[in-house]
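Student: Just need the structure, nothing else, for what follows:
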Amino acid sequence: MTDTAVFPDLPPHYYLANFASIIDTVTLRYGDLLTQEEGDWITAFHDLPTNAQCLLVRFLSRKGHWFREDKLNYPEIDNLPHAISSLAEATFIDIERTPPFDVLCSLLTKPELLSHFDVLPLDKKSKKADLIEEIATHSPTAEPLTFSCLHVRLDVMPIFLLLYFGNARQDLSQFVLSDLGIQRFESVSLTAEVRLFTSRDQMKDWLDLSSLSEQYWQLSEKKDKHALLELSKALPFTTAWPPLERKRQRLINQLAREQERAGNIEEAMLLFSQSSLPPSRERQARIAMKQSDWSRACEWVNDMLASPFNEDEKDVAARIAKQLAKKTDFDCPVATEHLYEALHLSLPLDTRVEVASAAHFTEQGWTVWFSENLLLNALFGLTFWDIIYSPVSGAFLNPFQRSPRDMFSSEFYAARQSAIEERLHALAQQTQEESVKQRLATFEQKYGLANDWVVWGYIDKEQITAALLSLTPPQLVACFERILFDPKSNRAGHPDLFMVKGNTCQFIEVKGPGDKLQHHQVRWLNFLNSHHIISKVLYVEDANKSPCSNANS
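Tutor: Below is the predicted model:
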């Protein structure tokens, strides 16, 4: 018998309370940036009766601006006709019986269209899209509908959601998770002093660029190559506001790749030259190599090797350097030796290879935990918890964030450098016992709060204690510095198993039949061993098929 989680019933008007949270937070943080129309909208909303407020929030939570009155089904809203008339009286909605033709066609089903335009000679076997085209050719004068259509006049959601969630596409489901107690979040500062947007122009530019990005993804899904190439012409100029500029450069890279794939090399290079984000330098180096412009290619690779943006760029620069060394006198960096030991083991694989391997080491006297992207990340999250959630401009937009907006970029360290370096220095000076005490205190105080670094269900105090008593503070500092260099990449690739026996600990990366080490896994194995943290790779064969020698454990 399995246990089933029981969640509390939501209050019938939970969504109204959630929406009130949005407009209250937006008013508090961005009241000075709202237009007169938006401010008046909020004031008028507060003056509505509760049933009208509920209905309007229901409308705003759905796609589109037009709704059929006869299809409304909200049993929790008292007296729907009164709610509708209240919204119309306060000019939040229009009530129409003869909506525009395109709206009418979107609201009616195919059978309803055939019935409504029964005077026209229509092919009943046509698909709805073809039927609409056929109706349009007759330029019909539509008769009033037998039901009312409700049109929401001012869609404030894009602005409100942008200011609250950081994008205009977010839905309100996150509120439901919080209301049900499925996720609990750390309390963060949401004052005007640390808001993301500081001007109306920033808001407009962000929405415009978001619209352009949305067009890119829609055209990509449709594989409309011509329109994708034309989209490059709509790119805005460079902006001095870093968050928007990073967003712009990400789109530039995507459009530049489209130009490159289309063979428009000059256009691609022009776009790539406007971006400092990966893979801009890599692509320019590869294009130069295809053109046999070895000198230029060497310049790009040297730039990447000298100041890599992240782990992936550092890795790809080293691989391109090897290619250049074969064609030129490029001084290729010496390849890093594999600092890790490779073990080989034969086990009957009646379960996951990691589980079978853990059982083997347990039999050898080790206490074993599954640690892949769990243990080191949890230690990082517990060590820097207060810094992660400290008030930094633009970091937190709403109470439902597992981490700050810049958590997985180089900006995270740059914006908190002083506090981070102070914490690392203090950690390096601590005894292992002091480190255990502080980390466990945070563990107990913050247990269950959503955090991108700590996966509570897979981490316990015993594992944390064992790790902190077997890894020295300087070793932890080294691991944390590596994560901080590239949080997005270096939060992954950690070995599968962590184990202790007496005063000895080790990490084991497990590879089953046919499985190979990935680049980020090799980097972590080499790094850990370079800091005298024993880390090995274990290749496991299925004993039922091809037995091999046992591992030295």
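Student: hey, let's count contacts and neighbours off CA atoms from now on
Tutor: Fine.
Student: Can you classify Gly493 by secondary structure?
Tutor: coil (DSSP: H, G, I helix; E, B strand; the rest coil).
Student: Spatially, and excluding backbone neighbours, which residue is closest to it.
Tutor: Nearest residue to Gly493 in three dimensions, chain neighbours excluded: Gln521, at 4.4 Å (Cα to Cα, 6 or more residues apart in numbering).
Student: same for the helix or strand where that neighbour lies, what does it pack against?
Tutor: Element membership for Gln521 (DSSP states H and E) is helix 519-530. On a contact count with 3 or more Cα pairs under 8 Å, 6 or more residues apart in numbering; DSSP states H and E, helix 519-530 meets strand 535-542.
Student: counting contacts, what elements does the strand it packs on pack onto?
Tutor: Looks like strand 535-542 contacts strand 341-347, strand 504-511, helix 519-530 (3+ Cα pairs under 8 Å, 6+ apart).
Student: Just want the angle from the helix holding Gln521 to strand 341-347.
Tutor: 120 degrees (axes from the mean of the first three to the mean of the last three Cα atoms, to 10 degrees).
Student: would you list every one of the helices in the stretch 401-550 of the chain?
Tutor: 411-415, 417-429, 432-446, 461-470, 473-485, 487-490, 519-530 (DSSP state H, counting those that start in this stretch).
Student: how about the helix holding Gln521: buried residues?
Tutor: His520, Gln521, Val522, Arg523, Trp524, Leu525, Asn526, Phe527, Leu528, Asn529 (16 or more other Cα atoms under 10 Å).
Student: structure for this one too, so we can compare:
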Amino acid sequence: MTNSQVKPSSLQRAAQRLGVATQTIALKPGAEPRTWRLPSGEAVRVERAAMAAFEAEGWRGYAGEGGLLLNLIKALSFASLAPRHASIYVEALYAGNVAFDEDRFPVDELVDQISRTTPEQLGANLAHWFERNPASGLYQPRSDALIHSYFPGLQRWMFVELYQVLGAQLLTAIARRFGDDPYQFRRGWPDLTLWKEGEVRFVEVKAPGDRLQASQKTIIEHFFQPLGLDLTLLEILPAADGA
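Tutor: Here you go, the predicted structure:
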């Protein structure tokens, strides 16, 4: 059968209906079910294995759905992020779903602040989640920051670099769209947030047998596409042992 005669997979057909780009990567399965091997031989979940493949091509980023971008929005939505607000989910802040009036802010006020928050203010706000190690000078997660329990793997440099590559104007537009329906748009985010040389990509990773969920279709159609964000559906194929 020639390439032109190869039938698209169910995921590729779903992507075609949604108008989403597709890509395939061959990875070696791990010994345990639903694991995949890194070049080192370590068996990891499929999102981390896919992330390693992109890192080998020079991409940087985060494998953890919307945890990075949504928390970046929260850190930018305040000129000075209070400790109590650092621990509240961004969707609750943007929906006003809070118990106390002091935690309730107009959405327009939160969104408009994003364009005014300086890199220095962002750094100060990130201090609620990360602290500089006196010995190494590097930033590490604060032991008392709950954010790392909910979004493991987040690092300070990810926030700084994503802020730089997206820019205040696009981040403001993203936050404004998020504020239209915070609880709807907190779900279904792509697995990977990637950037390289000024380009940002969002990648939804699907192992064999996986399908697009309703929340993923919703956020593609009603969030990513209206904003013109680059989203790719990545289909993982098992590589042969000798590959």
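Student: Quantify their similarity with the TM-score.
Tutor: The TM-score (TM-score structural alignment, normalised by the length of structure 2) is 0.65; 193 aligned residues with a Cα RMSD of 3.4 Å.
Student: now the buried residues of helix 519-530 of structure 1 as a markdown table including distance to Gln53 of structure 1?
Tutor: Formatted as a markdown table, those follow (distance: Cα to Cα, whole Å):
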| residue | distance to Gln53 of structure 1 |
| --- | --- |
| His520 | 51 |
| Gln521 | 53 |
| Val522 | 56 |
| Arg523 | 55 |
| Trp524 | 54 |
| Leu525 | 57 |
| Asn526 | 59 |
| Phe527 | 57 |
| Leu528 | 57 |
| Asn529 | 61 |
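Student: what's the closest of those residues to Leu231 of structure 1?
Tutor: His520 (34.6 Å; Cα to Cα).
Student: any idea of the angle the helix holding Gln521 of structure 1 forms with helix 473-485?
Tutor: Using the same axes, to 10 degrees: helix 519-530 of structure 1 against helix 473-485 is 160 degrees.
Student: what residues does helix 519-530 of structure 1 touch?
Tutor: 338-340, 479, 489-490, 492-495, 534-536 (Cα atoms under 8 Å, 6 or more residues apart in numbering).
Student: Among those residues, which pair sits farthest apart?
Tutor: Ser489 and Ile534 (21.6 Å).
Student: Can you tell me the centre-most residue of structure 2?
Tutor: Gly66 (3.6 Å; Cα atoms, centre = their mean).
Student: does the equivalent of that one over in structure 1 count as helix, strand or coil?
Tutor: Taking TM-score structural alignment as the criterion, the aligned counterpart of Gly66 of structure 2 in structure 1 is Asn373. The assignment at Asn373 of structure 1 comes out as coil when based on three-state DSSP.
Student: so what's Asn373 of structure 1 up against?
Tutor: Asn373 of structure 1 touches Arg491, Ala492, Gly493, His494, Pro495, Asp496, counting by Cα under 8 Å, 6+ apart.
Student: can you redo the residues you listed as JSON lines with distance to Cys105 of structure 1 and neighbour count?
Tutor: Shown next, in JSON lines, are the contacts of Asn373 of structure 1 (distance: Cα to Cα, whole Å; neighbours: other Cα atoms under 10 Å):
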{"residue": "Arg491", "distance to Cys105 of structure 1": "50", "neighbour count": "21"}
{"residue": "Ala492", "distance to Cys105 of structure 1": "49", "neighbour count": "17"}
{"residue": "Gly493", "distance to Cys105 of structure 1": "52", "neighbour count": "19"}
{"residue": "His494", "distance to Cys105 of structure 1": "54", "neighbour count": "25"}
{"residue": "Pro495", "distance to Cys105 of structure 1": "57", "neighbour count": "26"}
{"residue": "Asp496", "distance to Cys105 of structure 1": "56", "neighbour count": "22"}
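Student: and which of the residues you listed is nearest Arg423 of structure 1?
Tutor: Arg491 (19.2 Å).
Student: Surely the closest one is in contact with Ala378?
Tutor: No. If you go by Cα atoms under 8 Å, Arg491 of structure 1 and Ala378 don't touch, sitting 10.1 Å apart.
Student: which SSE is the nearest residue to Leu126 of structure 2 once chain neighbours are set aside in?
Tutor: Excluding its sequence neighbours, the residue lying closest to Leu126 of structure 2 (Cα to Cα, 6+ apart) is Ala75, at 6.7 Å. Element membership for Ala75 of structure 2 (DSSP H and E) is helix 67-76.
Student: So what touches that helix?
Tutor: With Cα under 8 Å, 6+ apart as the criterion, helix 67-76 of structure 2 contacts 62, 81, 86, 90, 113-114, 117, 122, 125-126, 151, 154, 158-159, 162-163, 171, 175, 193.
Student: at 6 Å what do you get?
Tutor: Val90, Ile114, Thr117, Asn125, Phe151 (Cα atoms under 6 Å, 6 or more residues apart in numbering).
Student: so which of the helices of the stretch 401-550 of structure 1 gets nearest Ile320 of structure 1?
Tutor: Closest among those, once you apply Cα to Cα, is helix 519-530, at 14.6 Å.
Student: between that closest one and strand 535-542, how many degrees?
Tutor: Going by the same axes, to 10 degrees, helix 519-530 of structure 1 makes 130 degrees with strand 535-542.
Student: before we move on, the earlier item: Leu324 of structure 1: which of the contacts of Asn373 of structure 1 is nearest?
Tutor: Among the contacts of Asn373 of structure 1, and counting by Cα to Cα, the member closest to Leu324 of structure 1 is Gly493, at 28.0 Å.
Student: so where is the longest helix seen in structure 1 in structure 2?
Tutor: Longest helix of structure 1, by residue count under DSSP state H: helix 200-222. The aligned range for helix 200-222 of structure 1 in structure 2 is empty, by TM-score structural alignment.
Student: In that helix, which residues are buried?
Tutor: Gln202, Met203, Trp206, Leu207, Leu209, Ser210, Leu212, Ser213, Tyr216, Leu219.
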